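*Asks:* This is a predicted model, with the sequence first.
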Amino acid sequence: MSDDKMNTRDCLQRAWMNTMEQVRDFEMYSKRIEDEKVADVFKKFAEEQGMQASSLKEMYNKYEQDQ
């Protein structure tokens, strides 16, 4: 495998970090938007992304332990 390709660890770490950034963005949007329906959608998205981030972090931690 060449150095320019991402390995499993790198992919998990990057996906986890990107997902956490989306959580923060969606939370911020949900607090700043005056339209309550739209704010609720962003809050839901933040929660869903939070669950995905948690799963990614668990996989990342397990992968780190197994290496």
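*Replies:* Now that the structure is in, tell me what you want to look at.

*Asks:* all contacts plus neighbour counts: C-alpha atoms, from now on.
*Replies:* Noted.

*Asks:* Pull out the buried residues from stretch 40-55.
*Replies:* Going by neighbour count (16 or more other C-alpha atoms under 10 Å), the buried part of stretch 40-55 is D40, F42, K43, K44, F45, A46, Q49, G50, Q52, A53.

*Asks:* next, the one to line up against it:
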Amino acid sequence: MNLETRDMIVKKLLDAQEAVRDFEMFSKHTKDEEVARAFKHFAEECGTQAHELQRLADKYRSN
């Protein structure tokens, strides 16, 4: 599999966005507050990664 740089960025962007959704959903479906807080934190971290990946994808789209 020979991926271009933009393809790699978009793939990881989609992975990060999915992780955000998963962690948010899981945080709402557990009764354990410690786990819920951890999942919310993980969602925020993945959101930060997704934001930066989106910025990079936009940069490559304009080139």
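*Replies:* Perfect, I can see it now. Nothing here was measured: the structure is a model prediction, and the numbers come from that model.

*Asks:* just to revisit the earlier point, go through the buried residues of stretch 40-55 of the first structure and name the one nearest Y29 of the first structure.
*Replies:* Using C-alpha to C-alpha, F42 comes nearest to Y29 of the first structure of these, at 6.4 Å.

*Asks:* Please report how far the counterpart of A19 of the second structure in the first structure lies from F45 of the first structure.
*Replies:* With TM-score structural alignment defining the correspondence, A19 of the second structure maps onto Q22 in the first structure. Going from Q22 of the first structure to F45 of the first structure by C-alpha to C-alpha, to the nearest Å gives 9 Å.

*Asks:* cool, F26 of the first structure as well?
*Replies:* Distance from F26 of the first structure to F45 of the first structure, by C-alpha to C-alpha: 6 Å.

*Asks:* Ok, V23 of the first structure next?
*Replies:* Applying C-alpha to C-alpha, the value for V23 of the first structure to F45 of the first structure is 8 Å.
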